[in-house]
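A.B. asks: sequence unavailable; structure follows:
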């Protein structure tokens, strides 16, 4: 890759492995961030487990910025030879590029792999000029692209403040629909359901009762009190769910990834498990990742289909636990309109893009306003399905 670039006292370099970066230096910048998915332990685990590698099409080129010896900014970056595992579905753009005779891959990507959760940004020391450092990094990334024939730069599921800065530096916003559950201070799950219309509230209670009537019990295990065997169980459920979707699945995480999850910082991981009758083995599981007052739903699976089981493990039990724990925001992940009908508000999420070839950049920018307008319409349509008595607000 290209050699380090300098601007004033800043020196920008690229690193091909998190293991080669000092954990404490990186985390000094990552731990204050709201998202857990930019922390050294998470990113390093993806690489050391073999989930992120040349073999899987994710080649790390993490950016580091130093002022003298001090690390003042960093960010996970990857060279991608395909568009899989991103959850920003740019296959259409890749096809347009192919028809124009312009290579779309390889490309340079800023993201936390396989993680459709808002929060990506350049991590920076609080005493630095944020806009200036962003400009320094973007100049270095553009030179990296030119030196290595990369088609352009993209950032996925971007933090809103970071997005505003990079738009000023020439990046363009592509909107995507996402979900969020907001807790204004509920006292219990019943308190939350009291906001629902009567029919919607009765449906939720009926769904939960149907599971109990079948002898299904649901338990939530939070770190550090998670039984060790559940980590291996979670891998089996994750693999089975992704295998079910075939080419549309996202099976990148290895068994080694789940085996090493207990090494994440304390209180990051939680599991929701369902059991039937006296069977000690779970029939279904969901995985949650927590940081502070934010909760993220990640993966789920079941040994067999049971009506409403997915809703209980991925929505109702996590929401009840979030209320108990004082968690403010719960991002349940991507999905269809069934989330809206259970109270998850649709919101715009943002990816940022810039392409080196001016012909393709022209086509992209020419179509982006209409694409974003259609996505806003879709968000409004989903929010029209919300079950609340009066709108999505508190």
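C.D. replies: It's in. Treat the numbers as computed from the prediction; the structure is a model and nothing was measured.

A.B. asks: please make it C-alpha for all contacts and neighbour counts, starting now.
C.D. replies: Fine.

A.B. asks: tell me the spacing between residue 67 and residue 191.
C.D. replies: Remark: distance between residue 67 and residue 191 (Cα to Cα, to the nearest Å) = 51 Å.

A.B. asks: kindly report the same for residue 201.
C.D. replies: Going from residue 201 to residue 191 by Cα to Cα gives 11 Å.

A.B. asks: what segments of the stretch 1-150 of the chain are helices?
C.D. replies: 23-30, 40-48, 91-99, 130-147 (DSSP state H, counting those that start in this stretch).

A.B. asks: of these, which is nearest residue 267?
C.D. replies: Between residue 267 and those, the tightest spacing by Cα to Cα is seen for helix 40-48, at 13.3 Å.

A.B. asks: what helices or strands is the closest one leaning on?
C.D. replies: On a contact count with 3 or more Cα pairs under 8 Å, 6 or more residues apart in numbering; DSSP states H and E, helix 40-48 meets helix 23-30.

A.B. asks: what residues sit buried inside the helix it packs on?
C.D. replies: Residues 26, 27, 28, 29, 30 are the ones in helix 23-30 that count as buried (16 or more other Cα atoms under 10 Å).

A.B. asks: can you check stretch 269-279 too?
C.D. replies: 269, 270, 271, 272, 273, 274, 275, 276.

A.B. asks: can you lay out those as CSV showing secondary structure and distance to residue 225?
C.D. replies: As requested, the buried residues of stretch 269-279 are exported to CSV (DSSP: H, G, I helix; E, B strand; the rest coil; distance: Cα to Cα, whole Å):
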residue, secondary structure, distance to residue 225
269, strand, 10
270, strand, 9
271, strand, 10
272, strand, 13
273, strand, 14
274, strand, 17
275, strand, 18
276, strand, 21
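
A.B. asks: against that first model, consider the following:
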């Protein structure tokens, strides 16, 4: 498809070069908040996501007579940190065959392992046609800049289903999702479990009362600016506990900005124990009927506090507020025992070295089958009462 004469293609090195209103006209209708201008802008403006740390913004935009009709948040990188796709072994394989894997072009909401990435396309525009044009310009850009590959991570599944293949190879990954089965209260959620796990969850919740811990939810204007520094402090403490495997990608200025300007998308849980200063906090994003868990941390370890701050309190809030789905974040198989089902997500990969492309194509079906087997094995451990497992399957 030829590019219409009235269309202009622009590559941008900062999302600040796009008017927020124009960008959000395309992004706000989506289920995810992670493609919205403020979220992406604060990642960049804070310096958390920047060339200094190996994230060079290369946003593709399409304009029709001054109106933004298409956009793809993209970043040029020489490493895979902060992607949560864990493709380092593909990079090692490439090196063994004398092929280049880096530099690469990456499409995702940086440092955020949550499904929802897609090209932003204006309503009324020929979506398949514009996607083909954008993919062609991505190919051209990668060739001009001598980039070895292009990767689209945590893609929106309905968008993926209608996306032209354009040489991209799909790689399956495992994540978790909780679904609200029209629960009227937390007790309805508990009833889905086998008795042993139901008692375990009740015991873990009662332990907060035993320790005199009160967990409260904050949204919108009830979120104070004082929370930003404390959330960042706890974020650092959590990362410190993981040593060399930490996922510390954000700085204090990012939290300051988000707590100041993005409170309408934040859900904060704070745990109090006889003081006005929280001993623990968790930060989630909420949009429409979807909840996304992001960060948590505490002053000192307290048994079962993590489960309450990151699972039970958000699930209680989700039930009370008509939330349909809750993405708790990456990792940790203990989520299975709290009613989060293992689900598949997809990343897409375009490899310009024909040798590496051939190897990827030869191996990917086996890799995907292995991932699906892991997902199935995890879901066999779901502690639901008889007849509840099938109900817990997300759409």
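C.D. replies: Here it is on my side, so go on. Just so you know, these numbers come straight off a predicted model, no measurement behind them.

A.B. asks: let me see the TM-score of these two.
C.D. replies: In this superposition the chains share a TM-score of 0.96, using TM-score structural alignment, normalised by the length of the first structure; 389 aligned residues with a Cα RMSD of 1.4 Å.

A.B. asks: between residue 67 and residue 191 of the first structure, point out the one with more neighbours.
C.D. replies: residue 67 (15 against 12; other Cα atoms under 10 Å).

A.B. asks: contacting residues for the more buried one?
C.D. replies: Residues in contact with residue 67 of the first structure, defined by Cα atoms under 8 Å, 6 or more residues apart in numbering, are 9, 10, 11.

A.B. asks: isn't residue 376 of the first structure right up against residue 350?
C.D. replies: No: contact between residue 376 of the first structure and residue 350 fails when scored by Cα atoms under 8 Å: they sit 11.9 Å apart.

A.B. asks: these two: who's more crowded?
C.D. replies: residue 350 (22 against 18).

A.B. asks: the more buried one corresponds to which position in the second structure?
C.D. replies: Using TM-score structural alignment, the partner of residue 350 of the first structure in the second structure is residue 346.

A.B. asks: and the gap between residue 180 of the first structure and residue 72 of the first structure?
C.D. replies: In terms of Cα to Cα, residue 180 of the first structure sits 32 Å off from residue 72 of the first structure.

A.B. asks: neighbour count: the two, which is higher?
C.D. replies: residue 72 (23 against 20).

A.B. asks: how about that one, what does it touch?
C.D. replies: 29, 65, 66, 124, 125, 128.

A.B. asks: could those go into JSON lines alongside distance to residue 251 of the first structure?
C.D. replies: Formatted as JSON lines, the contacts of residue 72 of the first structure follow (distance: Cα to Cα, whole Å):
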{"residue": "29", "distance to residue 251 of the first structure": "30"}
{"residue": "65", "distance to residue 251 of the first structure": "33"}
{"residue": "66", "distance to residue 251 of the first structure": "36"}
{"residue": "124", "distance to residue 251 of the first structure": "32"}
{"residue": "125", "distance to residue 251 of the first structure": "35"}
{"residue": "128", "distance to residue 251 of the first structure": "39"}
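
A.B. asks: could you identify the most distant pair in those?
C.D. replies: The farthest-apart pair in those, when distances are taken by Cα to Cα, is 29 and 66, at 12.4 Å.

A.B. asks: all strands for the stretch 101-250 of the first structure, in order.
C.D. replies: Using DSSP state E, counting those that start in this stretch, the strands of the stretch 101-250 of the first structure run over 107-110, 123-124, 152-155, 172-182, 216-222.

A.B. asks: can you redo these as TSV with distance to residue 39 of the first structure?
C.D. replies: Below are those laid out as TSV (distance: least, Cα to Cα, whole Å):
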stretch	distance to residue 39 of the first structure
strand 107-110	14
strand 123-124	10
strand 152-155	17
strand 172-182	22
strand 216-222	19
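
A.B. asks: for those, which one sits closest to residue 334 of the first structure?
C.D. replies: strand 172-182 (6.4 Å).

A.B. asks: before we move on, the earlier item: ok, the closest residue in space to the match of residue 350 of the first structure that isn't next to it in sequence to residue 375 of the second structure distance?
C.D. replies: Nearest non-adjacent residue to residue 346 of the second structure, counting by Cα to Cα, 6 or more residues apart in numbering: residue 172, 4.7 Å away. Separation of residue 172 of the second structure from residue 375 of the second structure (Cα to Cα) stands at 10 Å.

A.B. asks: which neighbours do those two share?
C.D. replies: Joint contacts of residue 172 of the second structure and residue 375 (Cα under 8 Å, 6+ apart) are residue 344.

A.B. asks: so in the second structure, which helix runs the longest?
C.D. replies: Looking across the second structure with DSSP state H, the single longest helix is helix 354-379.

A.B. asks: buried stuff in that helix?
C.D. replies: 356, 357, 360, 368, 371, 372, 375, 378, 379.

A.B. asks: once the two are aligned, what's the mean deviation for that helix against the first structure?
C.D. replies: On superposition with the first structure, the mean distance recorded for helix 354-379 of the second structure (mean Cα distance after the TM-score superposition for the first structure) is 0.5 Å.

A.B. asks: and residue 380 of the first structure, what's its match in the second structure?
C.D. replies: Aligned partner of residue 380 of the first structure by TM-score structural alignment: residue 376.
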